[in-house]
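Asker: quick one, fold the following:
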Amino acid sequence: MSRNFDVYLPLERAYSREAMLAVELLDAVTLERITQGVEVTATGLTGKPIVNYGGLFVWLKEDTTNFQTLLVEPGPRPFERVEIPAAQVNRPLHTVELKPLANYPFSPGITAIRGSLIESVPAQGVAPVPIAKATIRLEWLDEDGATWKPSPATFVTDKDGDFTFILRLAPVQVPTLDTLGNMSIRLFAKRAAGAEKHQQFQLLQGRVTDATYAWDQLQ
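Answerer: Model (predicted):
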């Protein structure tokens, strides 16, 4: 009795086909490739992607003239939805780091902030007013005690003002730590209208911190 087997294309061939698009999905926390549980769509292309042996989503023998948007729907997985205009997609290979939601199962040793940005601290019994679509970025204090280093990542608050920020340092990057293992951090929030404010605080390295930031208390 014959049996059907999955057929995968070699990784090196994923880049070499003419008029083709390849997409690499990475977990922004672990940097591992994601191949299952998500839906990847390229609007304007007639075919659907296949996952090759190397873990890339590839469209083969496609005319990309009508390519409009790259969409990544995470489904039940704890990542943000991604929508990228075709003009911003690198070809033939584009890498997307999927950003975690607040319910992401962080492993020990990860430095991250599960935060909320609101207008002001509300009175008891009053719901806070969230600030949506604000861009969040961080700076950390270098071991020299004087130089503030920017984290390359940025995150955007959702409709509820929530965001999850991962602070990932290279082995050669060494922050200033106090006796409790806290890093000195500057968090910057920039509203969609353009105004930016910040707050400086201590953040425990290697832990996930839950915090709420009120716009009227930022500097």
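Asker: drop to CA atoms for contacts and neighbour counts, all remaining ones
Answerer: OK.
Asker: what count of nearby residues applies to the closest residue to Lys190 other than its chain neighbours?
Answerer: For Lys190, ignoring the flanking residues on the chain, the nearest one in space by C-alpha to C-alpha, 6 or more residues apart in numbering is Glu196 at 4.1 Å. Other residues near Glu196 come to 16 when the count uses other C-alpha atoms under 10 Å.
Asker: next, the second sequence, to be compared with the first:
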Amino acid sequence: MTQPLAIFPPELQRRRILFAAALIDPITGATVSEGLRVSVDELTRAPIVNRRGYFVWQAEEPLRPTKLTIAPGLTPYEPDIHDIPMLPAPPPDDPSLPVVFDKDRLQRIFLRPAAAYSFPDNALVLRGTLCEGAAPVTGARVAIEWKSESPKLIVMPRKLIALPPWMTSPAEGLTGSAGGFVAALVLPKGAHPLTTGGKNITVRLRIDRGREGVRVGGEIDLPAASEDPVAGYGNNWSFKNPIAWSDLTPV
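Answerer: Have a look, this model is predicted:
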């Protein structure tokens, strides 16, 4: 799904770059450009896909984009909208100057795997349903957090306490019309998750509802036991019952 090598004529390379976006698969870490339709507001021209697979927009003075929209087409990702931060002024319009890519213009965006995404065997997957009362919660971002064994020091009266930090997976899920979601986690190279007796990893859910706030669920030690809230095997687990927003802890 990565963009093949593309060769552009020299005059195209000299044009002023205003903004670029790298869309990243959160499971594989690969840059994705094929099959997606990516657009921004305010600008009139379509983006160019460069050799690295970045979507690149040229300057259209004095216009500045504020929103980036991802339409996944037939790719296994969710549609998405992202804010674009304030951009610096574009470089001078001087073809004699070398082209230097300004990293301040690049926004790296993690794509969100859809239900059709084919998760590899090394991906931990959690599925469930989120509700508020009897109504499903739609459009919430759901991520898996894993507890690292690396200590995090916090200051308490007259002492320091080491708490294991929670690390958030970039492979978010999005709750659909019925509140259902799928979230995934691939541990980064060199990761050291906290383990308890007979367990491989401790995780919890982090749910972001935008203006409604962010909340987290209780700790889950995997592999799960029969009395735990999830059921499954290997790296695939599902919550036995709907998750109530009111039962989650605000952060």
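Asker: contact partners for the residue nearest to Lys190 of structure 1?
Answerer: Phe188, Ala189, Lys190 (C-alpha atoms under 8 Å, 6 or more residues apart in numbering).
Asker: nearest to Gly115 of structure 1 among the residues you listed?
Answerer: Taking C-alpha to C-alpha as the measure, Gly115 of structure 1 lies nearest Ala189 of the contacts of Glu196 of structure 1, at 11.4 Å.
Asker: residue in structure 2 matching the residue nearest to Lys190 of structure 1?
Answerer: In structure 2, the residue equivalent to Glu196 of structure 1 is Arg215, according to TM-score structural alignment.
Asker: sec struct for its match, please.
Answerer: Under DSSP: H, G, I helix; E, B strand; the rest coil, Arg215 of structure 2 falls in the strand class.
Asker: grab the nearest non-local neighbour of the equivalent of Asp160 of structure 1 over in structure 2.
Answerer: Taking TM-score structural alignment for the superposition, Asp160 of structure 1 sits opposite Ala178 in structure 2. The spatially closest residue to Ala178 of structure 2, leaving aside those adjacent along the chain, is Pro136, at 5.5 Å (C-alpha to C-alpha, 6+ apart).
Asker: again, but for Phe201 of structure 1
Answerer: On the basis of C-alpha to C-alpha, 6+ apart, the spatially nearest residue to Phe201 of structure 1 that is not a chain neighbour turns out to be Ile185, at 5.4 Å.
Asker: just give me the match in structure 2 for the one you found.
Answerer: Mapped onto structure 2 by TM-score structural alignment, Ile185 of structure 1 lines up with Val203.
Asker: which strand or helix spans its match?
Answerer: Secondary-structure element containing Val203 of structure 2, defined by DSSP states H and E: strand 201-208.
Asker: how near is Tyr213 of structure 1 to Val51 of structure 1?
Answerer: Tyr213 of structure 1 sits at a distance of 41 Å from Val51 of structure 1 (criterion: C-alpha to C-alpha, to the nearest Å).
Asker: and Leu18 of structure 2, how far is that from Glu60 of structure 2?
Answerer: With the distance defined as C-alpha to C-alpha, Leu18 of structure 2 ends up 8 Å from Glu60 of structure 2.
Asker: contacts for stretch 150-161 of structure 1?
Answerer: Taking C-alpha under 8 Å, 6+ apart as the criterion, the residues outside stretch 150-161 of structure 1 that touch it are 116-118, 130-140, 163-168.
Asker: surely Val72 of structure 1 touches Val40?
Answerer: Yes: counting by C-alpha atoms under 8 Å, a contact exists between Val72 of structure 1 and Val40, whose distance comes to 4.6 Å.
Asker: strands of the stretch 1-150 of structure 2, start to end?
Answerer: 17-24, 37-40, 48-49, 55-58, 67-71, 80-83, 106-110, 124-132, 135-136, 141-147 (DSSP state E, counting those that start in this stretch).
Asker: among those, show me which one is buried the most.
Answerer: Most buried of these by mean neighbour count (mean count of other C-alpha atoms under 10 Å) is strand 141-147; its value is a mean of 24.
Asker: how near is the residue sitting nearest the centre point of structure 1 to Thr157 of structure 1?
Answerer: Taking C-alpha atoms, centre = their mean as the criterion, Lys99 is the residue nearest the geometric centre of structure 1, at 2.6 Å. Shown here: Lys99 of structure 1 relative to Thr157 of structure 1, a distance of 12 Å by C-alpha to C-alpha.
Asker: separation between Tyr117 of structure 2 and Thr66 of structure 2?
Answerer: Tyr117 of structure 2 sits 29 Å away from Thr66 of structure 2, taking C-alpha to C-alpha as the criterion.
Asker: same deal with Leu194 of structure 2?
Answerer: Between Leu194 of structure 2 and Thr66 of structure 2 the distance is 40 Å, computed by C-alpha to C-alpha.
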